[in-house]
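1. need a structure here:
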Amino acid sequence: MKRRSPLEITRAVVFALLLREMRARFGQRRMGAFWMLAEPVIQLIVMTVLIGIIRGRSDIQAIPFPVFLLSGIAPFVMFRGVATLIMEGLAANRGLFAYKQVTPMDTFVARTILQCSLSCISYLIVALAFAWYGYDMTIAHPLEWLALLAVGVGLSFGLGMVLAVVIDLLPELRTFVRFAFLVLYFSSGAVFPVSRFPSYVLPYVQWNPFLHLIELIREAAFPFYRVLDVTSLAYVLASTAILLCTGLGLFKVRKNRMLAIKGIV
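-> Below is the predicted model of the structure:
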């Protein structure tokens, strides 16, 4: 039997975990495959249409408001999904860690791939629907747009690892974390234009790295979009690096204890 390299073992484990995650979602109810894609699509459409109706038909910097909303809501939903799935990854897959080949990091990677894939497919479906309706859905700088999305996934991955360690130590904080994501959502500019925020609020919300990220994503998507002066790519990259290093450090320090507490050595 051919001896496999560590990379080949990791790739096989991540692929198996990815299939397991998909099967778990498919098998939870009837027509699981349909609802797996339909739920995020319906969520994006309903949120975009409802908020657009409440907000009115006024454009934001010559951008139709539904398109403006979609450009912020879709990335944030993907980033939040990555962070929350990683946060719950330890509890959902703890029984598998008895196998030496399976590590918590493998489950984090598999869940990230699944969430990103679903989010991309959902966004594509909604974007095609908007284009069919008559909206211009072209991306002005596609490579920059994709690079910023990748940075956002890295930011969410680091945040998810930090939260996974914190939640394993203090499970009662789950409710607080979900409320914190709600605050991050509304302060990120995904729903409400940052330019409309009161001046006394900006010094506080600009600490939210997702605000900078959403603004930069919109700048890459729309050719004439003007971001706020406080927007900083360097801040987003620094936040990503800090969260990734902190997450990896905390995970390395507490890895054995987290698994041993549950009876896994």
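2. contacts and neighbour counts: CA atoms only from here.
-> Will do.
3. For the closest residue to His212 other than its chain neighbours, which three-state class applies?
-> The spatially closest residue to His212, leaving aside those adjacent along the chain, is Thr231, at 5.1 Å (Cα to Cα, 6 or more residues apart in numbering). Secondary structure assignment for Thr231 (DSSP: H, G, I helix; E, B strand; the rest coil): coil.
4. Would you mind giving the secondary structure of Ser199?
-> Relying on three-state DSSP, one would call Ser199 coil.
5. Could I get the buried residue list for stretch 176-185?
-> Using 16 or more other Cα atoms under 10 Å as the test for burial, stretch 176-185 gives 184-185.
6. now stretch 241-258
-> Buried residues in stretch 241-258 (16+ other Cα under 10 Å): 241, 243-244, 246-248, 250-251, 258.
7. Mark which of those are part of helices, please.
-> 241, 243-244, 246-248, 250-251, 258 (DSSP state H).
8. The structure of the following sequence is requested for comparison with the preceding one:
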Amino acid sequence: MELIRQHARVTAALMIREMSTRYGGKPGGYLWALFDPVAHVVMLTLIFQTIARLPALGTSFPLFFATGYLPFHCYQTMQSFVSGTIKSNKALLSYPMVTPADAVSSRYLLQASTSFLIVIIVMNVVALESDLTLHIDLASAAGACFLATLLGLGVGLSNIALFARFPIYEQIFGVVMRPLMLLSGVLFLPHLIPHPFDDVLLFNPVVHAIILFRKGVYPEYWAQGLDLNYLYTFTAISVFVGLSLFTFSARAMREG
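-> Coordinates of the predicted model:
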């Protein structure tokens, strides 16, 4: 019990430190965290409104792109933030009370809460701007965001260990991930892609998180291609593999 209390105290202290270093030194603080998703939604809306009369779903371009980009943002920012945990907290790991697990926990909790806050704010802004009344299925929408953060956590944990052992992997991973937004269904509905490319896209678990989120926002959306069992299984395996690699590498992280 004492170890749990110590872990909670250290994690809380690290969260405060992360908030201070990540947002405290920038004008506007948390407003900077909103800039990326808002900028992407606005940019995509301006581009596609010039080439299409209606989005692939519904009548609002901002809403369509927000429902695609926000769950993707939950995954991408979590994966990136967790992957950099050890590099950013190297000096603190020299203290016996601070463990790599504390650093990861603080980053996950901070980024998850930030991502959920961003989703709530952006969705409300889009609804007001488009004069829409949304009937959101909170279970589907919140579940999609939560699963996206867990998936990001699993990938991030694996990356911590693999980046430390194989420096070239970090470069390869960065290159491979660049087109991920285009391959995750942010800009389109996967079932509208010609066969067999639609089936190939569905191997990407982020696609299923986005479909689930859109299903929670659009009551009329049939969510073709959504496989919840695949999303749950892939996320669970990702977290398990990430935790295993992270645990086996914990001592090397502290000593390296």
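9. Under the alignment, what does Leu182 of structure 2 map to in structure 1?
-> For Leu182 of structure 2, the aligned residue in structure 1 is Phe186 (criterion: TM-score structural alignment).
10. Please, which helix or strand holds that match?
-> With secondary structure defined by DSSP states H and E, Phe186 of structure 1 is part of helix 174-187.
11. Follow the chain on from that helix and name the next helix or strand.
-> helix 202-205.
12. That following helix aligns to what range in structure 2?
-> Going by TM-score structural alignment: helix 202-205 of structure 1 matches residues 198-201.
13. quick one: that stretch to structure 1 mean distance?
-> Aligned to structure 1 and superposed, stretch 198-201 of structure 2 gives a mean residue distance of 2.1 Å (mean Cα distance after the TM-score superposition for structure 1).
14. ok, residues contacting that stretch?
-> Contact with stretch 198-201 of structure 2 is made by 183-184, 190-192, 207, as judged by Cα atoms under 8 Å, 6 or more residues apart in numbering.
15. Repeat the analysis, applying 10 Å as the threshold.
-> 183-185, 189-193, 207-208, 225 (Cα atoms under 10 Å, 6 or more residues apart in numbering).
16. Repeat that for stretch 217-228 of structure 2.
-> 57-58, 63-64, 67, 123, 134-138, 140-141, 144, 189-192, 198-199, 201-202, 205, 207-216, 234.
17. Start and end of it, how far apart?
-> This stretch, stretch 217-228 of structure 2, spans 17 Å end to end (Cα to Cα, to the nearest Å).
18. quick one: the match of Leu182 of structure 2 and Met78 of structure 1, what's the gap?
-> With Cα to Cα as the criterion, Phe186 of structure 1 and Met78 of structure 1 are 15 Å apart.
19. more neighbours, the two?
-> More neighbours surround Met78 than the other of Phe186 of structure 1 and Met78, with 23 against 14 (other Cα atoms under 10 Å).
20. Glu220 of structure 2 matches what in structure 1?
-> In structure 1, Glu220 of structure 2 lands on Phe224 (TM-score structural alignment).
21. What is the neighbour count of its match?
-> Other residues close to Phe224 of structure 1 by other Cα under 10 Å number 13.
22. try Ala16 of structure 1
-> Counted with other Cα under 10 Å, Ala16 of structure 1 comes out at 15.
23. how far away is Leu187 of structure 2 from Met15 of structure 2?
-> Distance from Leu187 of structure 2 to Met15 of structure 2, by Cα to Cα: 34 Å.
24. Please read the previous query as pertaining to Leu109 of structure 2.
-> On the measure of Cα to Cα, Leu109 of structure 2 and Met15 of structure 2 end up 8 Å apart.
25. Over to Phe163 of structure 2?
-> Per Cα to Cα, Phe163 of structure 2 is found 23 Å from Met15 of structure 2.
26. hmm, back to that, which of the contacts of stretch 198-201 of structure 2 count as buried?
-> Buried by 16+ other Cα under 10 Å: 183-185, 189-191, 207-208, 225, out of the contacts of stretch 198-201 of structure 2.
27. Redo the residues you listed as CSV? Include distance to Val82 of structure 2.
-> Converted to CSV, those look like this (distance: Cα to Cα, whole Å):
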residue, distance to Val82 of structure 2
Leu183, 22
Ser184, 21
Gly185, 24
Leu189, 29
Pro190, 28
His191, 32
Val207, 21
His208, 22
Gly225, 29
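28. Between Phe163 and Met15 of structure 2, which is the more surrounded one?
-> Higher neighbour count among Phe163 of structure 2 and Met15: Met15, with 22 against 17, using other Cα under 10 Å.
29. ok, and the closest non-adjacent residue to the more buried one?
-> Ser106 (4.9 Å).
30. For the one you found, what is the corresponding residue in structure 1?
-> Under TM-score structural alignment, Ser106 of structure 2 pairs with Ala110 in structure 1.
31. Done for today, thanks.
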